[in-house]
Each structure stands twice: as structure tokens, then as C-alpha cells.
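**Student:** below are the sequence and a predicted model for it; my questions follow.
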Amino acid sequence: MSFHALHHGELPLVLPNAWDVPSALAFVRAGFPAVGTTSFGVASALGRPDGDRATAAANAELARRLGRLPVYVTMDIEDAYTDEPERAADYAAGLGGIAGVNIEDSTAGRLVPPAAHAAKVAAVKERRPGLFVNARVDTYWFGQDAEIAATVARATRYAEAGADGVFVPGVTDPDVLRTLADAIPVPLNVLAVPGLSPAALGELGVRRISTGSLPYRAAMRAALTAAEAVRDGGAVPDATPYAELQAELTAHARAEDG
């Protein structure tokens, strides 16, 4: 099944978001057919905040290393690290064998004009027609023009420019989700919504569910819990055995060196 087809299955595609090779390998081991990345996780691992265009080089390297995985990979590339459509296309085209990219219509926490984002989408699709371009609409995420009409207008503009899907993070209201899914002409992607299963979100019209930075943030919490347990003499939590992770990384390195 193609990456595009995964957005049209019986249930929405659940896309876990990795931040490095080991997290991506863990998701592959768990049986996910596709893996995304989280720009927050990648930026945080660099000691940088999300959305300040600090992850371009790290994401390019991560794409190179994940491109050999036996599943589809889609990269979160913030706003493509540029205001220029052709430079955005250059960056996306240089990401090797990945199946898709997620490009947001905001820079430094502010929405950009929809025409500017549509131009980026069009440039990327012209350069790599087979790449699944997921256009992120940040109206609800940043609370700017956070209403259905403005969101649909942006999403429709991006779909007309060639976007294969639209990501609207920050929406949790079922009625809003259903209205957006009905109005947007391409598959709707949202973040996981507490209390709504994939089946329930699918009934609302959602076709892709991203974990976003949740796994990364959960891993940070788990790391702190483990360290505190050792310090305080508490019960040490279960963890994946060292030998298992070492063997997995060794196999991946050999495949890379191939």
C-alpha cells in the first residue's frame, strides 16, 4: 500500500513522530507502517526552541538516516526554513527517499499570508510531484484566525496549490473536526485527541492522527522518573534491555554502511 493510500484506509493512519534513529526504530518494531518526525523533538535535542529554523541541517541528516527504514517516512520541516518557495523546493528535494513532508504556514509563531504558503506548496510539488505534502494550518495552534471559515480558506488554498493533505493541530472539538473534514478537499490530519480513539476520529472524517511531540515529552518524563528512582531508592522502571537496543542499532548501522 502506498503512503498516499494509507490516508484512505478503513481507519485513520496513526503516525508516531520520532526525533532520532532509535525512536524511529522503536516505532518500526511496534509495527507502524509509517513514521513521522517531530520538529520540537529534533530542536529540543539540539538545545533549541521549536520553530526558529534551527533544525534544517539536523533534519536533513535525520532524513538521510531514516530513508533506509522498511516503512514510509515523512519529515516535519517547520516552514521549510525559508521565505522563498524555490529554496523550500530545494530543501524538500534534497531529503532523499522520504515519502512526505509537513510544512507549516507560520514562522516564529505567526501566521504567514496564505498566498506565500501556497507558493511553497506549489514549488515543492512541482519539484517532487510524488512527495506527499502535508500543509499545516496553524490558526488554532497559535490562536490566530482560529475559526472554521479562515481555516478552511487556508486549507483550500493549499489543496489547490497541490497539497496532498492538511494538518490542523490544536482542534479538539468533535463538531469543529467534522466540519473541517467535510469542508477540506484533502485528507485531514490532527493531533491525537484525549478521549477520542482512532475509530472515533475516523467517524468524524479525520484521516491521519499524529502523536506530535508527545512521545518525546513522555520520554523526557520517563528519563527523569528513572533518575529520581535511583537517587531516592525507589523501584526502578522497566526499560528496553541494552543488548536489544545495541543489536538494533548495529543492524541499522550496517544497513546504512551497506
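**Tutor:** All right, it came through fine. This one's a predicted model, so the numbers in the text were calculated from it and none came from an experiment. Residues are numbered from 1 along each chain as shown.
**Student:** please count neighbours and contacts with C-alpha atoms only from this point.
**Tutor:** Noted.
**Student:** quick one: furthest residue from the center of the chain?
**Tutor:** What lies farthest from the middle of the chain is residue 233; by CA atoms, centre = their mean that is 37.9 Å.
**Student:** quick one: the strands in this protein, in order.
**Tutor:** Along the chain, the stretches classed as strands by DSSP state E are 13-15, 17-18, 34-37, 72-76, 100-104, 106-107, 110-111, 132-136, 165-167, 188-191, 206-210.
**Student:** distance to residue 61 and mean neighbour count added to the ones you listed, as JSON lines?
**Tutor:** Converted to JSON lines, those look like this (distance: least, CA to CA, whole Å; neighbours: other CA atoms under 10 Å):
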{"stretch": "strand 13-15", "distance to residue 61": "21", "mean neighbour count": "23"}
{"stretch": "strand 17-18", "distance to residue 61": "14", "mean neighbour count": "28"}
{"stretch": "strand 34-37", "distance to residue 61": "12", "mean neighbour count": "26"}
{"stretch": "strand 72-76", "distance to residue 61": "11", "mean neighbour count": "25"}
{"stretch": "strand 100-104", "distance to residue 61": "15", "mean neighbour count": "24"}
{"stretch": "strand 106-107", "distance to residue 61": "22", "mean neighbour count": "20"}
{"stretch": "strand 110-111", "distance to residue 61": "27", "mean neighbour count": "16"}
{"stretch": "strand 132-136", "distance to residue 61": "19", "mean neighbour count": "26"}
{"stretch": "strand 165-167", "distance to residue 61": "24", "mean neighbour count": "25"}
{"stretch": "strand 188-191", "distance to residue 61": "25", "mean neighbour count": "24"}
{"stretch": "strand 206-210", "distance to residue 61": "22", "mean neighbour count": "25"}
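**Student:** ok, second structure coming up, stack it against the first:
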Amino acid sequence: MTFHELHHGDRPLILPNAWDVPSALAFLDAGFPAVGTTSFGVAAGLGRPDGERATAGANLALARALGRLPCPVSVDIEDGYADDPGQVAAYAAEVARAGAAGVNIEDGGTTGLVAPAAHAAKVAAIKQECPNLFVNARVDTYWLGEDATVAATLDRAAAYVAAGADGIFVPGAVEPSVIASLAAGIPVPLNVLVVPGLSADETARLGVRRVSTGSLPYRAALDAAVGVATAVRDGRPVPAATPYADAQARLVRYART
């Protein structure tokens, strides 16, 4: 199935977000049909905070590395790393040439929400440059706690859909009634982050078509790594892990593609 088609299956697309090649390979081996990236994980790998436009080069390099995978890849490009729509579109085109099937682009950052028209202009520029790229326009009203109402969020989503967005991502929306209202009012696939306590089937009944893991796997991996080290230090049993030979075999297969 194409990346677009994966948003219209019987269940929501569960999109795990990788931060490097090994994490993407692990997700692929676990049977996920597509892989996304996490800007937080990429930024953290550079020792930089998320959302500061510090990951443009690293994200493009990761897109090129993951473009070799036999599955669709969606790249989190923060806010496009520029204010000028033409520059954003040029960057998205590089990501598409690297093999990405989609991008995620946000309308919020360290300084708060941008004007909807400014973000819509970026979406339109990307679609004009890359008409086949799945553009997931992120609405950060609930994520940033600014204009965090269904009405304001739907207004922003409508502007981005009119500009050509293929999907709308509303991270931070967790109340089932809010999610259902958003899904009912947005004519393209709605994407949310993992909602604790809601299964994939339950989000499907609310109208969600894509559930992203965001930076959760990366942060959980940090906790797991610390757990291994402290278990060794404290004399407790260490947790199970993928055998070295299996992890190495994944990389050998990848290197030969």
C-alpha cells in the first residue's frame, strides 16, 4: 500500500517514530508498514533541544539513510527550518528526493504559534513543489496550550487543508470528546499522538486515522538503557535484549541494500 492508502485502512496507521537507522530497522522487523522520524530524538542525538531549527542537516541525512528501506518513511521537519515558504519547499523537495513519502510540519515552535496564513503558505509551497508528498500539517494549539479549543484548532486545520495538506496532526489532544469533534470537523485523516488509556481500536471509533508514537520510544529507550546499567551496578538481573548477532544481522542486510 502507498503511504496515502495506509491512512485509509480498517484500523488507524500506527506510525513508530525512529531517531536513527537501527531504531527504524527494529520497527520494520516488528512488522510496521511505515516508519516516521522524531525531531526530538534527532535533536537529542545532537545534544540540542527540539524545535530550535538545529536538525535540518541531521534530518536530511537520516531521510537519505532511511530512504533505502522497503517501506514508506515520513520525516518530521519541525517548522521547515525557515520562515520563507520557498525555502521550506526547497528543503521538503530534498527530503522527497531522499526517498521520503511524507513530511510532518508544525505551526508552533519555541516562540509559540505562528499565524495560520503563514503556515498555510508553507503547506501550499510544499505541495506545489512536491505534489505527491504526503504533507501532515501539525496544529500545535493543544501541544502549546495556546488557543486550545476545538473551534480554533478546526479553523487552523481548515486553512491548512485548503492549502493542500493531506493530513492534520493535533498532538496534545487527549480527551476523547475533543478528538471525536476534531475528526468530525477535519475532512482529511486526523493524526494524534499515543493517548494513554486509549487503544488503537478506540481511537478508530473516534475517527482517528493515524497514531504516532512521537518521541516516546526514544525516551523509553533512554530509561531502558539506564535500567540496564543500574541493574548491573546494583546486582539485579539484567533485562532481556535483542541478541548482538540479530542486531548486527539487521545492519549487515541494510548495508548491502
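**Tutor:** It's in. A quick note: this is a predicted structure, and the numbers were derived from the prediction, not measured.
**Student:** could you pull up the residues touching the residue mapped onto residue 152 of the first structure from the second structure?
**Tutor:** Applying TM-score structural alignment, one finds that residue 152 of the first structure aligns to residue 154 in the second structure. By CA atoms under 8 Å, 6 or more residues apart in numbering, residue 154 of the second structure lies in contact with 182, 185-186.
**Student:** rewinding a little: let me have the strands of the first structure in JSON lines, extended by distance to residue 218 of the first structure.
**Tutor:** Below are those laid out as JSON lines (distance: least, CA to CA, whole Å):
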{"stretch": "strand 13-15", "distance to residue 218 of the first structure": "16"}
{"stretch": "strand 17-18", "distance to residue 218 of the first structure": "12"}
{"stretch": "strand 34-37", "distance to residue 218 of the first structure": "15"}
{"stretch": "strand 72-76", "distance to residue 218 of the first structure": "19"}
{"stretch": "strand 100-104", "distance to residue 218 of the first structure": "22"}
{"stretch": "strand 106-107", "distance to residue 218 of the first structure": "26"}
{"stretch": "strand 110-111", "distance to residue 218 of the first structure": "27"}
{"stretch": "strand 132-136", "distance to residue 218 of the first structure": "23"}
{"stretch": "strand 165-167", "distance to residue 218 of the first structure": "22"}
{"stretch": "strand 188-191", "distance to residue 218 of the first structure": "15"}
{"stretch": "strand 206-210", "distance to residue 218 of the first structure": "15"}
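**Student:** ok so, going back, any idea how far the residue farthest from the centre of the first structure is from residue 47 of the first structure?
**Tutor:** 30 Å (CA to CA, to the nearest Å).
**Student:** mind telling me what the residue farthest from the centre of the first structure corresponds to in the second structure?
**Tutor:** Residue 233 of the first structure maps onto residue 235 in the second structure, by TM-score structural alignment.
**Student:** between the two ends of stretch 235-244 of the first structure, how far is it?
**Tutor:** 22 Å.
**Student:** which outside residues touch it?
**Tutor:** In contact with stretch 235-244 of the first structure (CA under 8 Å, 6+ apart) are residues 225-226, 229-230.
**Student:** could you do stretch 97-109 of the first structure as well?
**Tutor:** In contact with stretch 97-109 of the first structure (CA under 8 Å, 6+ apart) are residues 3, 51-52, 63-64, 66-68, 72-80, 92, 111-114, 117, 130-138, 142.
**Student:** straight-line length of that stretch, end to end?
**Tutor:** 30 Å.
**Student:** stretch 35-50 of the first structure too?
**Tutor:** Stretch 35-50 of the first structure: ends 19 Å apart by CA to CA.
**Student:** can you list the buried residues in that stretch?
**Tutor:** Across stretch 35-50 of the first structure, burial judged by 16 or more other CA atoms under 10 Å covers 35-44, 49-50.
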